[in-house]
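Colleague: Kindly return the folded structure for what I paste below:
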Amino acid sequence: MSRRIPLQDLLREVRACRLCEDVLPLGPNPVLRAAESARLLIVGQAPGTKVHGTGIPWNDPSGDRLRDWLAIDRDTFYDESRIAIIPMGFCYPGRGKGGDLPPRPECAAAWHARLLELLPDLQLTLLVGQYAQRYYLPHWYGSITENVRHYADALPAGYFPLPHPSPRNTLWLRQRPWFEKEVVPELRRQVKKVLP
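Modeller: Presented below is the predicted three-dimensional model:
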């Protein structure tokens, strides 16, 4: 059993984390937000270079698209008393052949359970991208497409799987018009229920 400390103390510990320091190309800069009163949790991948530089999660075109999907403005999105943002990896992991590298696995293993224990009011968790879905979903359908298509199966457990809103996924979205027609309206309904 983990030792229970106030959330603000734990957040200070996380922000001082240096577990992966020797492999992070830009050095450590853990980016996350949370308050005990948060009702919605967004679990994404890891910060990109812009987010690393500003220290503000989803402060990029991906964040703009995500806020549009949720039908919420920036003020609401960044109100940590309502929305917690805890990515799978807290620091920029570096660049690979097809984009950013996967989030460092040390973050979730070291911190997620301890953080979630201190967020008692969570009612809905958005699992953005494959890393969050593989970690949290009780059942993996074999692809992001199938996870998102079967989003209703995850709702009883409090999860809503989403594709990553990156501009790199524009083709994925264009090829799957059902996402905007069917999934986004339900996502908005679910978010409105937990953030009245």
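
Colleague: When you work out contacts or count neighbours from here on, use the C-alpha atoms and nothing else.
Modeller: Will do.

Colleague: The helix or strand encompassing Leu41: what's the following helix or strand?
Modeller: In this structure, Leu41 sits in strand 40-43 according to DSSP states H and E. Remark: after strand 40-43, the chain's next helix or strand is helix 49-54, criterion DSSP H and E.

Colleague: Distance of Val184 relative to Phe160?
Modeller: As for Val184, its distance to Phe160 is 11 Å (criterion: Cα to Cα, to the nearest Å).

Colleague: between these two, who's got more neighbours?
Modeller: Higher neighbour count among Val184 and Phe160: Phe160, with 27 against 17, using other Cα atoms under 10 Å.

Colleague: To compare against the first, here's the next sequence to fold:
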Amino acid sequence: MPLPGGVPITQILFPHSPSPIPGFGAVAPMPLPAFAHMAPLPPYPLPPSEWESTIVPKYHKITFETYDGRDDPLGWLNECEQFFRGQLTREVDKVWMASYHLKGVTQQWYLVLETDIGCPSWLDFRRYCLQRFGPALNTNHLADLARLPFGSNVDAYMEAFQARAAHAGDLTMLQRAKLFTGGLPDYIRVDVEMHQP
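Modeller: So this is what the prediction gives:
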């Protein structure tokens, strides 16, 4: 009569094996190959085109902000680039992902842009977005930076300075420091310049 849980493995009759079952004490250690003492070789790197298509991205829990066109797009575009870097986003997916996060006027703008020229590259998308929603193209950002008036406090001045410096082009750290301190009132500027920023 079979048991309700089945037959225990010790009661199953297996066919006889022609090979004897060795005992653990009788087993001789296997010789190691001649190269076993060497460190393992790293895997051969794939060419970049194959490498990009075979990697499964490691996703991080980061948010992708939306953009509605009310503010300067430079900060949002830089956040997009950080997101793409963190998520290992392929170049062909960047514009699609960014355009998905456009809202209101910016979404309508992108729809017209895509209808007119097709899907742009990420660099073109970035340039078009800055042209449409960023500061006016005829603005001399470096002159604005040099003439930036000091308001009520250093924090507000620094925030306005950084916003304009982002559009001013390539400046060295020394140039930025001199432009920054040059706009401070004398009673603050002298103290800051003594520390040689």
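
Colleague: tm score of chain vs chain?
Modeller: Here the TM-score for the pair of chains, by TM-score structural alignment, normalised by the length of the first structure, is 0.25; 91 aligned residues with a Cα RMSD of 6.0 Å.

Colleague: picking up where we left off before, and the strand holding Leu41 of the first structure, what other elements does it pack with?
Modeller: In terms of contact count using 3 or more Cα pairs under 8 Å, 6 or more residues apart in numbering; DSSP states H and E, strand 40-43 of the first structure is assigned the packing partners strand 83-85, strand 124-128.

Colleague: Adding distance to Arg74 of the first structure and mean neighbour count, write these out as JSON lines.
Modeller: Below are these laid out as JSON lines (distance: least, Cα to Cα, whole Å; neighbours: other Cα atoms under 10 Å):
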{"stretch": "strand 83-85", "distance to Arg74 of the first structure": "11", "mean neighbour count": "25"}
{"stretch": "strand 124-128", "distance to Arg74 of the first structure": "17", "mean neighbour count": "23"}
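
Colleague: Could you export those strands as a markdown table, including distance to Thr54 of the first structure?
Modeller: Converted to a markdown table, these look like this (distance: least, Cα to Cα, whole Å):
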| stretch | distance to Thr54 of the first structure |
| --- | --- |
| strand 83-85 | 15 |
| strand 124-128 | 21 |
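
Colleague: of those strands, which approaches Leu115 of the first structure most closely?
Modeller: strand 83-85 (10.2 Å; Cα to Cα).

Colleague: now Asp153 of the first structure: how far from Leu173 of the first structure?
Modeller: Distance of Asp153 of the first structure to Leu173 of the first structure, given as Cα to Cα: 21 Å.

Colleague: what's stretch 110-126 of the second structure in contact with?
Modeller: Defining contact as Cα atoms under 8 Å, 6 or more residues apart in numbering, one finds that stretch 110-126 of the second structure is touched by Leu77, Glu91, Val92, Lys94, Val95, Ser99.

Colleague: buried ones in that stretch?
Modeller: By 16 or more other Cα atoms under 10 Å, the buried positions in stretch 110-126 of the second structure come out as Tyr110, Cys119, Trp122, Phe125, Arg126.
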